[in-house]
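> Attaching a predicted model along with its sequence, questions to come.
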Amino acid sequence: MNTTISRYTGLTFMIFSFLLISCGNSEKKEEAQNPEVSESPETETKEPEKFILFFGNSLTAGLGLDSAESFPAVIQQKIDSLGYNYKVVNAGLSGETTASGKNRIDWVLKQNVDIFVLELGANDGLRGIPLSETRNNLQEIIDFVRQENPDTRIILAGMQIPPNMGPEYTSEFKEIFPELAAKNNLELIPFLLEDVAGRPDLNQDDGIHPTAEGQEIVASNVWEVLGPMLNEHKAAQ
């Protein structure tokens, strides 16, 4: 009798276990066939990062200063504080002339650039390079940038030099930049070193390269032109 009950109990347990397992498998199969929509929030699609390339000489490179004190770095800080999705690339090279810049532009533009800030010419003027050569080199750089990407917006940084080369050369040199800007429909920074040039308190011992405080002012001069561009893009989003 006890043996019969024991067998019956064991059989009942096995049947019950089988039913439980079958039920569980059916539920899993049903979940697989009818998956529920995930309750986790959807990941927002982030707009691809855009690039601003500063192409220039020692003024752009921030000669004599920490890299974080150069005016392109100051611009990046401003951009970040406003939440704009732009990455600044500092392609400044000390001693760069328009001729060497023209030779370097090919490999600098390997990446896509949305805004191109052209700051060259000062070393040409200080060396007395023929004005026609400076003008032609700058034009070739502009043409190359547009050939690589017609949608790239170009900002030209205006420059002035001391009167060492004579009043005629100095005056004609100054006019190169607004004339090229008008001819090519570019945005123009009238004078990159406005409120900095000629001020000993804002320049290093060489009297040419801005101090960290001077670079802050240069960044403000650039932002007067660059800022509205970025605001336009922000408003269009």
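Sure thing, it's come through. Numbers count the residues shown, from 1 in each chain.

> use CA for all of it now, contacts and neighbours both
Fine.

> in this protein, which spans are helices?
2-33, 58-61, 71-82, 98-108, 122-127, 131-148, 167-184, 212-236 (DSSP state H).

> Next, format these as TSV and append mean neighbour count and distance to residue 158.
Formatted as TSV, the helices of the chain follow (neighbours: other CA atoms under 10 Å; distance: least, CA to CA, whole Å):
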stretch	mean neighbour count	distance to residue 158
helix 2-33	11	66
helix 58-61	24	13
helix 71-82	18	15
helix 98-108	16	13
helix 122-127	18	9
helix 131-148	17	12
helix 167-184	16	5
helix 212-236	17	10
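
> try this one side by side with the last:
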Amino acid sequence: MAENNQMLSKILDPMPYKILKFCYFILAFVLISCGEDQKKSSDSPSVSEAEEVTTTPEVIKKSTKTILCFGDSITAGYGLEDTADAYPAVLQSKIESLDLGYTVINSGVSGETTAGGRSRLGWILNQSVDIFLLELGANDGLRGIPLTETRANLQAIIDAIRQKSPDTKIILAGMELPPNMGQDYTAEFRAVFADLAKENNLAFIPFILKDVGGIPELNQNDGIHPTVEGHKIVAENVWEVLEPMVRQE
């Protein structure tokens, strides 16, 4: 054991000196490098100068604003093989072709009711939204939810958006129900959207499924959700109201 300790001692004894010598070398290298960096910095543009070079009017012009489509399965593109065929993506393609500088976000959830939308709104509003398209209510109607509840939820969503972001522009998308829900109920349901749009001074799409709803060849087998061609028409319905907003910016 003593012989092993002696041998280990011979191996370890020189190491502190070698480490100290190596540290001196590193310190000298760092000091030389710092001097070179200071010399280079005097020849290079400052951060503010670099920003002046890269920040051009063209870059500012192309800054992206946000359009958020907040809805149910119609917005989500239920039943489509690719959500790139849903109307929000169609709107994005149109906007890009016109170089209008907006990003369209698809925030559709299949099966969503106005109550469900109201409950997830807080998380959605954590992001900056310039134009908010509100497309909810169809599932309320199909489930026979009292219209007073649907109306209250939609109003609460509108109020929350305005409280969180007063400058956000809101578009309300109207919806209609199939006639088998009863004439009185369907008429009252339709009126909920028109009344809310008028009372809150909102941009309004009377029926987002105009020229699509009830037309078999433009709907999937369930007779409710648009096909790819149907979504193109839905996008045009939205664009009629959306276009003046994005062009006036």
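Arrived safely, thanks for sending. Treat the numbers as computed from the prediction; the structure is a model and nothing was measured.

> sorry, back to before: which one of the helices of the first structure lies closest to residue 45 of the first structure?
helix 212-236 (16.1 Å; CA to CA).

> looking at it, residue 97 of the first structure is touching residue 119, isn't it?
No - the criterion here is CA atoms under 8 Å, and residue 97 of the first structure misses it with residue 119 at 10.0 Å.

> about what we covered before: now tabulate the helices of the first structure in a markdown table and tack on distance to residue 203 of the first structure.
Below are these laid out as a markdown table (distance: least, CA to CA, whole Å):
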| stretch | distance to residue 203 of the first structure |
| --- | --- |
| helix 2-33 | 71 |
| helix 58-61 | 11 |
| helix 71-82 | 14 |
| helix 98-108 | 23 |
| helix 122-127 | 16 |
| helix 131-148 | 25 |
| helix 167-184 | 21 |
| helix 212-236 | 7 |
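
> Out of the ones you listed, flag the one nearest residue 154 of the first structure.
Nearest to residue 154 of the first structure, of the helices of the first structure and by CA to CA, is helix 131-148 at 7.9 Å.

> matching residues in the second structure for that closest one?
Matched against the second structure by TM-score structural alignment, helix 131-148 of the first structure falls on residues 147-164.

> how much does that stretch stray from the first structure?
Superposing on the first structure places stretch 147-164 of the second structure at an average distance of 0.4 Å from its equivalents, by mean CA distance after the TM-score superposition for the first structure.

> Give me the nearest residue to the residue most central in space within the second structure, chain neighbours excluded.
Computing the C-alpha centroid of the second structure and ranking residues by CA atoms, centre = their mean puts residue 105 first, at 3.6 Å. Nearest residue to residue 105 of the second structure, sequence neighbours excluded (CA to CA, 6 or more residues apart in numbering): residue 68, at 4.8 Å.

> quick one: the aligned partner of that neighbour in the first structure and residue 84 of the first structure, what's the gap?
By TM-score structural alignment, residue 68 of the second structure lines up with residue 53 in the first structure. Separation of residue 53 of the first structure from residue 84 of the first structure (CA to CA, to the nearest Å): 15 Å.

> So for the two, which sits in the more crowded spot?
residue 53 (23 against 16; other CA atoms under 10 Å).
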